[in-house]
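> Need coordinates for the following:
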Amino acid sequence: MAVPLDPEMFDELCPSDLSPIRFGDKWAGMVVRCLEGGPRRFSELRVPLRGVTAKVLTRSLRRLEADGLVRRSVLAGRVEYALTPLGRSLLGPMEVACAWAREHWEELLDAREGMATAAD
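Coordinates of the predicted model:
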């Protein structure tokens, strides 16, 4: 049995939401991170991804599956999602992008705040 996902795995102000580098839709990178440790059921993914609706998470999983990054399996009536080898190959580039976002976090925040102030 897999170790349960940490409900606090993603900060509310997660750098992945701030980063201008996207892997698929808004939630795709976080889904990939959740599947890094092995297959997960939909309800397990909802724990750290509590900010996403079931409909949007389903759409994100379907897109990842269509792109060949995630495999959906039905085993004994249970649906599980797992990374494919292609999906696993995305983990390295994602880590580089996350490291870049952490390094430039303050600059990204300043730019976003500057845009919000200019819009007022």
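> CA only for contacts and neighbour counts going forward, please
OK.
> Quick check: the gap between the closest residue to residue 25 other than its chain neighbours and residue 90.
Take residue 25 and drop its neighbours on the chain: the residue closest to it by C-alpha to C-alpha, 6 or more residues apart in numbering is residue 60, 6.9 Å away. Going from residue 60 to residue 90 by C-alpha to C-alpha, to the nearest Å gives 16 Å.
> Before we compare anything, build this one as well:
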Amino acid sequence: MEALRADMFEEICPSSLLPFRIGGDKWAGMVLRCLEDGPRRYSELRVPLARISPKMLTQSLRSLERDGFIRRTEYAEPVRRVTYELTGLGRSLLEPLRTFCSWAEEHWDELLDARES
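Modelled structure (predicted):
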């Protein structure tokens, strides 16, 4: 599996401007996108999600797990490690998420104008 790119999300990401949230969390959509290609470790998620504080990323992961969108798996041997992956329910959100992203791109200027006024 290919490593996540640090520039996966633009510096000015619409996540904070979108009028909708997944699980009430503005970062959840980006977390789901990071897990799209398979399981990831926390340290891997931190690369493209560096703008999110570790505390907020942990809260987002816990919230997504609680809501059944991701699965947390802990491995004890040989070295303790934890991975996060999409569940079937989480995977079913990817297509609507793509639609949300396309909508945000189309209406980016309008969203910015509305927030500034």
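> Go ahead and measure how far the host helix or strand of the residue nearest to residue 25 of structure 1 is from the middle of the chain.
Take DSSP states H and E as the rule and residue 60 of structure 1 turns out to sit in helix 54-66. Averaged C-alpha coordinates place helix 54-66 of structure 1 at 11 Å from its chain's average position (C-alpha atoms, centre = their mean, to the nearest Å).
> Now it on structure 2. Mean distance?
Helix 54-66 of structure 1, aligned to structure 2 and superposed, deviates on average by 0.8 Å (mean C-alpha distance after the TM-score superposition for structure 1).
> packing partners for that helix?
helix 28-35, strand 70-75 (3 or more C-alpha pairs under 8 Å, 6 or more residues apart in numbering; DSSP states H and E).
> who touches it?
For helix 54-66 of structure 1, the external contacting residues (C-alpha atoms under 8 Å, 6 or more residues apart in numbering) are 24-25, 27-28, 31, 46, 70-72.
> If we use 10 Å, what do you get?
By C-alpha atoms under 10 Å, 6 or more residues apart in numbering, the surrounding residues in contact with helix 54-66 of structure 1 are 23-29, 31-32, 42-43, 45-46, 49, 51-53, 67-72, 81-84, 87.
> Please apply the same query to stretch 75-85 of structure 2.
With contacts defined as C-alpha under 10 Å, 6+ apart, stretch 75-85 of structure 2 is touched by 31-32, 34-45, 61, 65, 69-74, 91.
> ok, 7 Å please
35, 38-42, 70-74 (C-alpha atoms under 7 Å, 6 or more residues apart in numbering).
> Repeat that for stretch 29-39 of structure 2.
22, 45, 83-86, 97.
> let's see it at 8 Å
In contact with stretch 29-39 of structure 2 (C-alpha under 8 Å, 6+ apart) are residues 1, 4, 15, 21-22, 40, 45, 48-49, 60-61, 83-86, 90-91, 94, 97.
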